[in-house]
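*Asks:* only geometry, no sequence info:
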């Protein structure tokens, strides 16, 4: 029975519209989705029935106001389905995904709505009366709606639109199924250990986390749960070669070993449908359709950059392999992919006297959070964070913090969900729950950071790996972007920017991890309080380029694999029947088919591109690096982590959300003016 008091039907009265999680029940979601879609369609019909000449106020403003119930339930549900899924969320998501696809098509493909938007757009382009009185944000809003509707297929004829709707609904179903298969197979393939001796090399906290993971499934012994990428952070420490191989084999087999969670047919079908849809929309490939509305503009520009990087990365990886082989000696069967991280640490220790695994005692999670992540934000932007235990989040492990500006004014709410669990998908990410905008009266944002750190037993400290600290700073950069964006219209809120630009602010924030005044503040031994030895810090900085052949090759392997799947024509996609063979051919074609350096993601577990919205866009991480490098240099040249620099970066870039096109010179020249893409 559905409760008559559905908490999604009205705005929350909690601070910043924080969702009333204590009142939300499973039975509330589907009715809220159904009513939200119905209400928004009625709101759209009210717009298109208007007999007046289309104007910004009678078309764009009500369009931006529409769908508020749907937005409220959508943000909460899809965060839950990613971070705390259940049989209920899995079943509802599969059921609701095609309905949502049809709903969005009903808006984007509506011929009368498109006519109204196009009429306003064309009048602005012509410089007529429609342009009078509109500010830059309003003009850009018209441009974005017109561009998105055009690329979505609003100009197609009725028969083409019918096929487009069919394609969109099937793709939404398949991508949802891909994600659920991956989560289930990842859980099933967790490596069960019954002899603690096999865990030699791990720290006490890691062993404790493995025992807790096993206990959560009523298993004796220890359980090594898998992370999203191909590799696993524990491979660098585990001395048992057999266990390392078991972990690597399990990781690489996800979604491709047969059975009910096999993703191979999903991969093939998604690639075919995306290729068909692109051609229906007038593009040569899905990659062409995607990049047409990104800063890259064409897949050829992406291919040029990735293609220039791949040969050097492969050469460097081969040179690194020689170093590893020299240290490893005569291994049975030779060096394997599962050995790379382990012997890399030995070579790093030999060359630089740095063992990143041994740094964990200096990276206690609570200290990293308060004295590192929050501290850097306070240095740059003057913001402060106060925990709000009175606000109940969606899971007991999720903690809520109120974020305030230096003058004491409240900015928004930040939720940290640090630990891994079987109900959470792999990886790390940021989600909005409420996004600031003036039109709807949202004074601030509510954002969530999800990470996947193994949880130790009660009373044991959570000690992070070097990479986990880096990921923490990275994801918090997304959170700051979401919190700082201050816009008028919902379309521009938070991180609603071009996909190949969204990683820029987060990668800049990642840089502060090793910034001297930040590192010195948080990197202290969790038992003694002893700071990290400055000599060790210097050696860490000296070794920053170490193993970059491997790191760049595994990343490029995944980015180029993404492009290979999505540059296929419809006919070419239909001809592909073997996922593994296609993947091998694609990597061989770019010289990245080294068996010791597998791509960061294999096709059957490449969630970013087959279920996560980065399809044909995984290149964006490296695409943003030139901006990152230029920006950090700007900070260095202008005095470092000062409030003046932070305020400038916040106001000129983070604060504008998606209300400016970052590919236009004035958008990025506030802090740095990149003149060329990475070479």
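*Replies:* Looks like it came in fine. This structure is a prediction, so every number in the text was calculated from the model and none was measured.
*Asks:* From here on, just use CA atoms for contacts and neighbour counts.
*Replies:* Noted.
*Asks:* can you tell me the helix or strand for residue 451?
*Replies:* strand 445-453 (DSSP states H and E).
*Asks:* typed the wrong thing, it's residue 659
*Replies:* With DSSP H and E as the test, residue 659 turns up in no helix or strand.
*Asks:* Next up, the contacts around it.
*Replies:* The contact partners of residue 659, by C-alpha atoms under 8 Å, 6 or more residues apart in numbering, come to 137, 140, 141, 487, 492, 493.
*Asks:* What spatial separation is found between it and residue 144?
*Replies:* 10 Å (C-alpha to C-alpha, to the nearest Å).
*Asks:* Equivalent analysis for residue 651, please.
*Replies:* 22 Å.
*Asks:* These two: which has the busier surroundings?
*Replies:* residue 144 (19 against 14; other C-alpha atoms under 10 Å).
*Asks:* In stretch 637-657, which residues are buried?
*Replies:* 640-643, 645-650, 652-657 (16 or more other C-alpha atoms under 10 Å).
*Asks:* Out of the contacts of residue 659, flag the one nearest to residue 451.
*Replies:* Comparing the contacts of residue 659 against residue 451 with C-alpha to C-alpha places residue 493 closest, at 23.0 Å.
*Asks:* Spell out, range by range, the strands that occur in the stretch 101-250 of the chain.
*Replies:* 191-193, 222-224 (DSSP state E, counting those that start in this stretch).
*Asks:* Presented hereafter is structure B, for comparison with structure A:
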């Protein structure tokens, strides 16, 4: 917050609406009035009137997508978009989401009752609100798991988590990373040459810190995609994140969720860097939208491997490794508040699907409210991405009718990591080779379902996902 204030030329700390600043503020500030102000500002992005109001753009976008689908002979834009995905139809998407919605909502409602009681013990007798949930959930986590995010952060240094992601890639796929000094788009960005057996594989760029004017969120892009024809070309890949930048030369510290984001985006980067196809059009992440998140979400699992954390979770001041007790408590809390996290995600996915499987609404905000009412959205939980700021869906059409794909991919990633555990463990080289040969190197050169079956021998179901989420 101090660094954000300095960047804006202000004297003192500033809480911006960047997720890496607003979420910790909502978790730790005991000023309920300020939490309410901050949360309402965060939730209202894109819906404040004037030239930055996105609601009319949303309505027009949905209308044009419906016209496009009709011109191409489809009943809805969702049917058009999903035809080439693994899911194939809106009905299959809705079926998966609702399979998970019901147990997730039940868990969230049970958790909400506990948090409401905690509020009452603090002398607050009104209903639990959206700006209260994270604060009381954090207090409950400290009580139930003896775990405080502030206790964890010194062990999750950005440089160490980058090194952990690189080390896992070396152990699984034989990749090495050498940092280079090259002119880049911003002074905070860094670049590494990626090699295997001494041969050049790719360039990897990391742009990790939030700054004014930078798009929010985290993503992976290929500035140059791998190809063999018409002439061989190695990939140039970038991961972009929005972690809070420290002030005064202090090491950058991450939350565990931030560290998971870093591993997630690096999983996308591996999909690009290990691509081995003839044409760039099907290289790397050029795959079905509900398949593209498999490599990224699968790679997140290696962050939770104890031996990885024992090596790289090093205290920023003392240099000591994370104590075993703290490590066990952190991993034991992995599914904490999973009802909340699952509900806020599925609500966004169902709104996205509803927008695109019916006639374009004249009032998208009214339709959003109707969808949430139909599914019984808990009042104290907001959508992960409300419609006016739903960049996945409206900043382009990449995830339109496709926000569900994170969960579709999670069904596969849970099953895929289980295959490592069933074999020789998380660093089983035979399984890693199968992953590289059948998924990471193949891009979109074959049907996604065929690729997964070639890797695993079968298609997954939602059992492993519900187990992993503690639902």
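*Replies:* Thanks, I have the structure now. Note that the structure is predicted; figures quoted are calculated from it, not measured.
*Asks:* Quick TM-score on the pair, please.
*Replies:* Their TM-score after superposition, calculated using TM-score structural alignment, normalised by the length of the second structure, is reported as 0.94; 460 aligned residues with a C-alpha RMSD of 1.8 Å.
*Asks:* coming back round to it: select, out of the strands of the stretch 101-250 of the first structure, the one closest to residue 33 of the first structure.
*Replies:* Of all the strands of the stretch 101-250 of the first structure, strand 222-224 comes closest under C-alpha to C-alpha, at 37.2 Å.
*Asks:* Using the aligned residues only, give the average distance of the closest one to the second structure.
*Replies:* Relative to the matching residues in the second structure, strand 222-224 of the first structure has an average distance of 1.7 Å after the fit, by mean C-alpha distance after the TM-score superposition for the first structure.
*Asks:* which part of the second structure lines up with that strand?
*Replies:* Across the second structure, the stretch matching strand 222-224 of the first structure (TM-score structural alignment) is residues 13-15.
*Asks:* Give me the buried positions along that stretch.
*Replies:* 14, 15.
*Asks:* correct me, but residue 603 of the first structure touches residue 267?
*Replies:* Yes - contact criterion C-alpha atoms under 8 Å: residue 603 of the first structure and residue 267 qualify, at 7.2 Å.
*Asks:* Quick check: buried residues in the longest helix along the second structure?
*Replies:* Criterion DSSP state H: the longest helix present in the second structure is helix 90-121. By neighbour count with 16+ other C-alpha under 10 Å, helix 90-121 of the second structure contains the buried residues 90, 93-94, 96-97, 100-101, 103-105, 107-109, 111-112, 115-119.
*Asks:* again with stretch 232-241 of the second structure
*Replies:* Here stretch 232-241 of the second structure shows 233, 234, 235, 236, 237, 238, 239, 240, 241 as buried, counting by 16+ other C-alpha under 10 Å.
*Asks:* Also stretch 344-353 of the second structure?
*Replies:* Buried, per 16+ other C-alpha under 10 Å, within stretch 344-353 of the second structure: 344, 345, 346, 347, 348, 349, 350, 351, 352, 353.
*Asks:* Mind putting those into TSV with secondary structure and distance to residue 467 of the second structure?
*Replies:* Listed next are these as TSV, based on DSSP: H, G, I helix; E, B strand; the rest coil; distance: C-alpha to C-alpha, whole Å:
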residue	secondary structure	distance to residue 467 of the second structure
344	helix	19
345	helix	17
346	helix	17
347	helix	20
348	helix	22
349	helix	21
350	helix	22
351	helix	25
352	helix	26
353	helix	25
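*Asks:* Format these as a markdown table; extra columns: distance to residue 419 of the second structure.
*Replies:* Compiled in a markdown table, these are given as follows (distance: C-alpha to C-alpha, whole Å):
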| residue | distance to residue 419 of the second structure |
| --- | --- |
| 344 | 29 |
| 345 | 26 |
| 346 | 26 |
| 347 | 30 |
| 348 | 30 |
| 349 | 28 |
| 350 | 30 |
| 351 | 33 |
| 352 | 32 |
| 353 | 31 |
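*Asks:* Tell me which residue of the first structure lines up with residue 91 of the second structure.
*Replies:* Per TM-score structural alignment, residue 91 of the second structure is aligned with residue 300.
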